[in-house]
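Asker: Give me a 3D structure for the following:
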Amino acid sequence: MKKYNFSAGPSTLPEEVIQQAAQAVLDFNNNGTSLIEISHRSKDFIAIMDEARSLAKKLMKLDDHHEVLYLQGGASLQFTMIPYNLLKSKAAYIDSGNFASVAIKEAEKIGKIEVLASSKQDKYTYIPKGYTIPSDVDYLHITSNNTVYGTEIKTFPETDVPIVCDMSSDILSRSIDYNKFAISYAGAQKNLGPAGVTMVVVDKRYLGITGRNLPSYLDYEVHIAKESMANTPPVFAVYTTLLNLRWLEKQGGTEGIEKKNKVKAELLYNEIDRNPLFRGVCEKEDRSLMNVCFFLNDEEKYKAKFDQMWKDANIVGVGGYRTVGGYRASIYNAMPLEGVQALVNVMKELEKTA
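Answerer: Have a look, this model is predicted:
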């Protein structure tokens, strides 16, 4: 029996995507060769890359100013590429969690950074709000979803300043205006596909203005000109991401998957709030649809029993982040409702036996 994988990443993928990807590794398009041994310059793979880029643009409803790139290095490389490409004098950042903090540290190595707001002092249990965005900054960097602590931006800033958004754990999980971002980016391994590729959506109007002579791989304009193939791309990861995008389109796109994600999140949060053995981590108004974090109220008494119960229910990956503890259920697009129900049933059963 396939287990319900609540891991924060690499995360669960739709069963049909896994099966199609596995078949392609054995024999791609019935041509007698494996997907992972075909040339990235072949017609077969060029068709994969073209569709992966165009389908992402379709699902995100992007205008002609935006280009979709598939790069390597994870979101971590973007922490450096973004200031290299956009930072001239000063950039603004919001410190809303672990990875936002890392992005700030990397950007500070390149130029002047102003942190406009932070929730670090309260252990990142809410999304900072009420800050003023200076008009003289080159861009504002935000992180839409805090994977570690389970918070998510519900309303994005309204500003004339270019917005850069790390969407690694909630991209394409809800219907938003992706055209409002100068750059949005996401490591695939949480909601798009397997580890090894990063989707970067770039508004071309903001490029080539820093005056820097950039190393080729760090230059978005190079990748756009080469259609994401300035170097050998991660063939398997791009193909599996394409399969996942096709699956998402069949779910009704971002509008359709958002409805399903809200049902899953409501089911789990309602149980956390109802069950006297559990408590949530963050402010309710900022709760993430993707990463549900919670604690047992009496770990000493119930942790061993609860852990054994969810393992017996074919559940994996609900342990909390190493610096936070407790539990984290990542309910990305591909997590079925029955998986969330299985976890809720375990929580109810624990209460009955308490």
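
Asker: Only C-alpha atoms from now on, for both contacts and neighbour counts.
Answerer: Fine.

Asker: For the stretch 1-150 of the chain, just list every one of the helices.
Answerer: For the stretch 1-150 of the chain, applying DSSP state H, counting those that start in this stretch gives helices covering 15-26, 43-60, 74-86, 98-108.

Asker: compare with the first, here's sequence two:
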Amino acid sequence: MKRAHNFNAGPAALPLEVLEKAQSELTNFNNTGMSVMELSHRSKEYEEVHNETIDLLKELIRIPEEYDVLFLQGGASLQFAMIPMNFLREGQTANYILSGSWSEKALKEAKLLGETKIGGSSKEDNYTYIPNEIDVSDDDAYVHITSNNTIFGTQWQDFHIETKAPLIADMSSDILSRPLPIEKFSLIYAGAQKNLGPSGVTVVIMKKELHEKTPENLPTLLKYSTHADKNSLYHTPPTFAIYMLNLVLKWVKENGGPEGIEQRNKEKAELLYDVIDRSNGFYIGHAEKESRSNMNVTFNLQSETLNQRFLEEAKEKGFVGLNGHRSVGGCRASIYNAVTKESCEALRDFMIDFQNKNQ
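Answerer: Below is the predicted model of the structure:
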């Protein structure tokens, strides 16, 4: 069967090699006579997968020893609440830099749990850029950013925040898409379903010293220390999602690690942005150039009628997931790590052809 050109925003494309490897092992993993989905999470066979996955993350992201690597559930959305529950104490203020809808959602949860402030925002300009004017303090409980904004197609090109307060980042949509200055962050979290694997597991990378900030009266499962103390095996983890994460990490390593993946992602993004920039306004990019995302290319056409015609014809040609988010409309091509250059070339050619036929 011919593979679709998958530009879904999440759950998103997975490498074909990873899917084929999982398929080959689906009913008999490592000669156990069972699927990895059937293994006990306490078994030797599963624990080897679990620990190897942690080691691969440490290797690829170059995570120092003073960090824990955790596998949690509940997606990034649960992290929106867990972070202030663990680290926002009475008398402190959590600082949120707003660059899109997901940072707004993170702030909304924190407001339920303590004092917050907005240290920077591009909301007044419909999130067309990453905020440049940032107000942070060493006394902040923590500073929270969203590194890539899937809905608006903007991305932090560098992390221009200088503070002694813990810097926390939601990297759900661009983790492992490029090298990462890990030491700059106290905590990073990422839902897997865009760059790391299927939905179901959330990766948290955090400095061990943060555990000291957690109050004693939190429910057990909502304490990061619970999961750190038990190597993310306090209760049944999402074993199949972690196995798939393991295969994706091996694929990243085989493709040059974050450095190799970054070059590949830049080439893919340039294919599409070049069409937008050369279209004389036929395609209208949402993000300002210096803030453009290499993960989500967002654009509109000159009318809603053209938007709909573009999306309908694209679907007929085998392109999937090009609708913009329901909150903003328009078009969006999510070109995460596993989306092939060939799919981006096909979309580029379709965009050029569609313009020639409709201008």
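
Asker: Mind checking the TM-score on these two?
Answerer: The TM-score (TM-score structural alignment, normalised by the length of structure 1) is 0.97; 353 aligned residues with a CA RMSD of 1.2 Å.

Asker: Show the contacting residues for residue 195 of structure 1.
Answerer: Listed by CA atoms under 8 Å, 6 or more residues apart in numbering, the contact partners of residue 195 of structure 1 are 10, 187-189, 237.

Asker: Just the element for it, please.
Answerer: If you go by DSSP states H and E, residue 195 of structure 1 is not part of any helix or strand.

Asker: how about the equivalent of residue 245 of structure 2 over in structure 1, what does it touch?
Answerer: Aligning on TM-score structural alignment places residue 245 of structure 2 opposite residue 241 in structure 1. Taking CA under 8 Å, 6+ apart, we find residue 241 of structure 1 in contact with 52, 188, 192-194.

Asker: just residue 279 of structure 2 next, same as before
Answerer: Contacts of residue 279 of structure 2 (CA under 8 Å, 6+ apart): residue 355.

Asker: Quick one: map it onto structure 1.
Answerer: Checking TM-score structural alignment: residue 279 of structure 2 goes with residue 275.

Asker: how close does its match sit to residue 184 of structure 1?
Answerer: 37 Å (CA to CA, to the nearest Å).

Asker: Relative to residue 346 of structure 1, how far out is the residue mapped onto residue 163 of structure 2 from structure 1?
Answerer: Here residue 163 of structure 2 is matched to residue 159 in structure 1, going by TM-score structural alignment. For residue 159 of structure 1, the distance to residue 346 of structure 1 (CA to CA) stands at 45 Å.

Asker: and what of residue 78 of structure 1?
Answerer: Counting by CA to CA, the gap from residue 78 of structure 1 to residue 346 of structure 1 is 39 Å.

Asker: Just the element for the match of residue 245 of structure 2, please.
Answerer: Secondary structure assignment for residue 241 of structure 1, by DSSP H and E: helix 235-250.

Asker: buried stuff in that helix?
Answerer: Residues 235-249 are the ones in helix 235-250 of structure 1 that count as buried (16 or more other CA atoms under 10 Å).

Asker: now stretch 202-211 of structure 1
Answerer: 202-204, 206, 210.

Asker: Equivalent analysis for stretch 92-104 of structure 2, please.
Answerer: Going by neighbour count (16+ other CA under 10 Å), the buried part of stretch 92-104 of structure 2 is 93-104.

Asker: on that earlier part again, ok, the buried residues of helix 235-250 of structure 1 vs residue 61 of structure 1, which is closest?
Answerer: In terms of CA to CA, no member of the buried residues of helix 235-250 of structure 1 lies closer to residue 61 of structure 1 than residue 249, at 12.3 Å.
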